[in-house]
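**Student:** below are the sequence and a predicted model for it; my questions follow.
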Amino acid sequence: MKILKLSFLIIIYFVIAVTIAYYAKELLIDDNNTPVMIIGYIVQGCTAALLIYFSSRLVQKNKS
């Protein structure tokens, strides 16, 4: 059950990261957007999402 919940959260965070990467690509004015940059934005989005997730978990543990 815990693994299912975790995988569900990872999928949600991945979708958010892809959305962030897409809008970041749209905001760039340069025409020569390389896939490497897009992958970089996806990695940044995933990293930010994981940081938010783990920090929220720490806050929940401290409250209890």
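**Tutor:** Looks like it came in fine.
**Student:** C-alpha from now on. contacts and neighbour counts both.
**Tutor:** OK.
**Student:** show me what whichever strand or helix holds I52 packs onto, helices and strands only.
**Tutor:** According to DSSP states H and E, I52 maps onto helix 35-63. Applying 3 or more C-alpha pairs under 8 Å, 6 or more residues apart in numbering; DSSP states H and E, we find helix 35-63 packed against helix 2-27.
**Student:** also this one, for the comparison:
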Amino acid sequence: MELEELTPEIVALMRKLINNPSPVADSPLLRLLLADRLVMGSPAKVHLTSQGHRMLAAYAAKEP
């Protein structure tokens, strides 16, 4: 996934998972994040990977 592809929904979910692994509804959004290895786990307990942390930090640095 490229930085330009991050939608507000993806960013919101990733921010939710920063410090709180939690259940996430199985959806195409979750499947996309799992495929790109930005998150790990199962829908019952999802957490952000180090790659996800880096992507989110780059997104935050790019925001005005």
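**Tutor:** That came through fine. The structure presented is a predicted model; accordingly, all values stated were derived computationally and were not measured.
**Student:** post the TM-score for the overlay when you can.
**Tutor:** Overlay of the two chains. TM-score (TM-score structural alignment, normalised by the length of structure 1): 0.28; 35 aligned residues with a C-alpha RMSD of 4.4 Å.
**Student:** in the helix holding I52 of structure 1, what's buried?
**Tutor:** I38, Y41, I42, V43, G45, C46, A49, L50 (16 or more other C-alpha atoms under 10 Å).
**Student:** now it, how far from the centre of its chain.
**Tutor:** 5 Å (C-alpha atoms, centre = their mean, to the nearest Å).
**Student:** that helix vs helix 2-27, what angle?
**Tutor:** 130 degrees (axes from the mean of the first three to the mean of the last three C-alpha atoms, to 10 degrees).
**Student:** quick one: L56 of structure 2 is in a helix?
**Tutor:** Yes: judged by DSSP: H, G, I helix; E, B strand; the rest coil, L56 of structure 2 forms part of a helix.
**Student:** list the contacts for it?
**Tutor:** V11, M14, R15 (C-alpha atoms under 8 Å, 6 or more residues apart in numbering).
**Student:** would you mind putting those residues into TSV with neighbour count and secondary structure alongside?
**Tutor:** Output for these, formatted as TSV (neighbours: other C-alpha atoms under 10 Å; DSSP: H, G, I helix; E, B strand; the rest coil):
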residue	neighbour count	secondary structure
V11	15	helix
M14	22	helix
R15	15	helix
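**Student:** between those, which is nearest A58 of structure 2?
**Tutor:** Of all the contacts of L56 of structure 2, V11 has the smallest distance to A58 of structure 2: 11.4 Å, by C-alpha to C-alpha.
**Student:** contact partners for the closest one?
**Tutor:** L56.
**Student:** nice, that's everything, thank you.
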